[in-house]
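J.: I'll drop the sequence and a predicted model, then ask my questions.
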Amino acid sequence: MNDLHNLLPLAVGMLLSPLPIVAIVAIVLAPRGRACAPVYTAVYTLVAFAATGLGALGAARASASSGPAAQTVSLILAIVLGLGFTVFAIVSWMSRPKTGKPATAPKWLAAIDSVTPLSAAGLGLVMAVTNSKNIPLELKAGALIGEAHLAPLAAVGLCLAVAVVGSLLLVIPALVQLTGTARVISALQALKSQLITHNAAMMTVLFAILAANELAQVIHRLAA
């Protein structure tokens, strides 16, 4: 069964990542932001593309060699992801700031003002590789693409599309910053502050939605 329609919620889940967005906003506000923002975004997107491609390659090989057993693997993966996202939702909720106490900004944020293209690339790599939400989503998206048995070029294009869509919110602040107006700068600073403050709550909601989506897929597969 072709499940490529499930790529959209996965890409949207990848899209909504508060801390990577905080990083790009901080970068575009830095003195060398215009040079560093594209580097950060490109590296982040390339990692997403690589993870999606890895998932597609693995699923394509498993599907070709295992036949119906690949569907069982896909079902198990959905169950594991659903349980994992549920745990992450609980952990995110438990890590939220206590009432009346401000959220603690990430330590790496203090060094952003002196960011260089090289350090921006490193930050993009770290943000992408350590993203506990996006890596499973990218692998799952890749698995769906691999199981669809598409032509190689189509599969690569679809993997790239998923990675790009999942990184779109990193592109928008960089484009908006090009206007250079005081109002835009103020809005970006406010956005960064709000994302830091509400990061735990947003991640809790996102993980809960992703867990529910995986549960729905498990039920659908079992009922099919």
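T.: Cool, the structure landed.
J.: C-alpha from now on. contacts and neighbour counts both.
T.: Will do.
J.: Buried residues in the helix ranked longest in the chain, which are they?
T.: In the chain, taking DSSP state H as the definition, the longest helix is helix 33-66. Within helix 33-66, the residues that count as buried by 16 or more other Cα atoms under 10 Å are 33-57, 59-60, 62-63.
J.: All the strands of the protein, residue numbers only.
T.: Here the chain has no strands by DSSP state E.
J.: Would you map the helices across it?
T.: Assigned by DSSP H, the chain shows helices spanning 7-15, 18-29, 33-66, 69-94, 117-129, 134-147, 152-165, 168-177, 182-197, 199-223.
J.: Turn these into JSON lines, columns for distance to Ala111.
T.: Compiled in JSON lines, these are given as follows (distance: least, Cα to Cα, whole Å):
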{"stretch": "helix 7-15", "distance to Ala111": "25"}
{"stretch": "helix 18-29", "distance to Ala111": "10"}
{"stretch": "helix 33-66", "distance to Ala111": "13"}
{"stretch": "helix 69-94", "distance to Ala111": "25"}
{"stretch": "helix 117-129", "distance to Ala111": "10"}
{"stretch": "helix 134-147", "distance to Ala111": "24"}
{"stretch": "helix 152-165", "distance to Ala111": "27"}
{"stretch": "helix 168-177", "distance to Ala111": "19"}
{"stretch": "helix 182-197", "distance to Ala111": "15"}
{"stretch": "helix 199-223", "distance to Ala111": "20"}
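J.: Check it against this one:
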Amino acid sequence: MGPVIGDVIPLALGVAISPIPIIAAILMLLSPRARGTSVGFLVGWVVGIVVAVVVFTLLSAVLPRGDADQSKPIAGTITIVLGLLLLVLAVRQWRSRPAPGADPELPKWMAAIDTLTAGRALGLGFLLSALNPKNLLMGAAAGVAIESDADTTAESVVAVIVYTVIAASTVAVPVIAYLAASGRMARPLDALRTWLLHNNATIMAVLLLVIGVVLIGKGLGRF
């Protein structure tokens, strides 16, 4: 079980360290409907992560497995391609950094967060986790890794759980902390939101670069 868990942890961190959803969750926690929208967003975020990794794991089942000590060129090629795509995203993120002294632009949908209901927040969380291109690449790479390296169904299930818990943690922690101590969390959450807003592009560029290189290395190792 060790190899497959080791494969999915960096990919889960790639989903977890996503400033935009974290900022969205914080804005919901600072809105008038904090409890309903934040919990709905968290549920949608978790469900989207699970759906993506499970779907890609099932799709990867059509790939020939072979013996554990045999090369897996198809899985290796797919992993390398996914790594290259992450490098492309890393370059795009780096180029999207705001100019020094300029205020970074937020997605237009964030302006409507104060008007969201719990149901719409759930849908937003699902869309951001399941259909975001970066998260889809992470989910695809995790699915290939789980199907290639897990020897039993139980190992696959554990790997999916580990991936989901880590990937959802950065949205779950502020939501749970706010629900537990809302009065003391408002100022730290607002400070975190400001920092993430100004460093979003740089964080994502470095993260995607590192994970892309790791995936390319793992893909080459499958040959």
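T.: Structure's in. What do you need? What you see is a predicted model; the values in this text were computed from it and never measured.
J.: tm score of chain vs chain?
T.: Taking TM-score structural alignment, normalised by the length of structure 2 as the basis, the two superposed chains have a TM-score of 0.89; 219 aligned residues with a Cα RMSD of 2.2 Å.
J.: Deepest-packed of the helices of structure 1, please.
T.: Comparing the helices of structure 1 by mean neighbour count (mean count of other Cα atoms under 10 Å), helix 134-147 ranks first with a mean of 25.
J.: Quick one: list the elements packing against that helix.
T.: With contacts taken as 3 or more Cα pairs under 8 Å, 6 or more residues apart in numbering; DSSP states H and E, helix 134-147 of structure 1 sits against helix 7-15, helix 33-66, helix 117-129, helix 152-165.
J.: mean shift of that helix relative to structure 2?
T.: By mean Cα distance after the TM-score superposition for structure 1, the fitted helix 134-147 of structure 1 averages 1.4 Å away from its aligned residues in structure 2.
J.: Identify the residues contacting that helix?
T.: With contact meaning Cα atoms under 8 Å, 6 or more residues apart in numbering, helix 134-147 of structure 1 is reached by 2-4, 6-7, 10-11, 13-14, 48-49, 51-61, 63, 74, 81, 128-129, 155, 158-159, 162-163.
J.: so who does Val156 of structure 1 touch?
T.: When contacts are counted by Cα under 8 Å, 6+ apart, Val156 of structure 1 touches Gly53.
J.: For Ala167 of structure 2, give its distance to Ala12 of structure 2.
T.: Noted for Ala167 of structure 2: a distance of 5 Å to Ala12 of structure 2, by Cα to Cα, to the nearest Å.
J.: With Val144 of structure 2 instead?
T.: According to Cα to Cα, Val144 of structure 2 stands 14 Å off from Ala12 of structure 2.
J.: Would you mind measuring the gap between the ends of stretch 96-103 of structure 2?
T.: Across stretch 96-103 of structure 2, first to last residue, Cα to Cα, it's 12 Å.
J.: Residues in contact with that stretch: which ones?
T.: 104, 198, 201-202.
J.: quick one: buried residues of that stretch?
T.: Going by neighbour count (16+ other Cα under 10 Å), the buried part of stretch 96-103 of structure 2 is 97-98.
J.: who's in contact with Ala174 of structure 1?
T.: 24-25, 28, 34, 37-38.
J.: Go again with 7 Å.
T.: The contact partners of Ala174 of structure 1, taken as Cα atoms under 7 Å, 6 or more residues apart in numbering, are 28, 37.
J.: In structure 2, what residue corresponds to it?
T.: Using TM-score structural alignment as the criterion, Ala174 of structure 1 maps onto Val175 of structure 2.
J.: go on, Gly58 of structure 1?
T.: Match for Gly58 of structure 1 (TM-score structural alignment): Leu59.
J.: ok, and the closest non-adjacent residue to its match?
T.: Excluding its sequence neighbours, the residue lying closest to Leu59 of structure 2 (Cα to Cα, 6 or more residues apart in numbering) is Gly143, at 8.0 Å.
J.: Check the spacing between that neighbour and Met1 of structure 2 real quick.
T.: For Gly143 of structure 2, the distance to Met1 of structure 2 (Cα to Cα) stands at 15 Å.
J.: again with Ser31 of structure 2
T.: For Ser31 of structure 2, the distance to Met1 of structure 2 equals 42 Å [Cα to Cα].
J.: before we move on, what about Phe223 of structure 2?
T.: Using Cα to Cα, Phe223 of structure 2 is found at 21 Å from Met1 of structure 2.
J.: and Leu10 of structure 1, what pairs with it in structure 2?
T.: Checking TM-score structural alignment: Leu10 of structure 1 goes with Leu11.
J.: ok, and the closest non-adjacent residue to that match?
T.: Distances taken as Cα to Cα, 6+ apart put Met138 closest to Leu11 of structure 2, at 5.4 Å, once the chain neighbours are dropped.
J.: what's the counterpart of that neighbour in structure 1?
T.: Using TM-score structural alignment, the equivalent of Met138 of structure 2 in structure 1 is Leu137.
J.: ok, the closest residue to Ile113 of structure 2 other than its chain neighbours - contacts?
T.: In this structure, Ile113 of structure 2 finds its nearest non-sequential neighbour in Met28, 6.4 Å apart by Cα to Cα, 6+ apart. Residues in contact with Met28 of structure 2, defined by Cα under 7 Å, 6+ apart, are 34, 37-38, 113-114.
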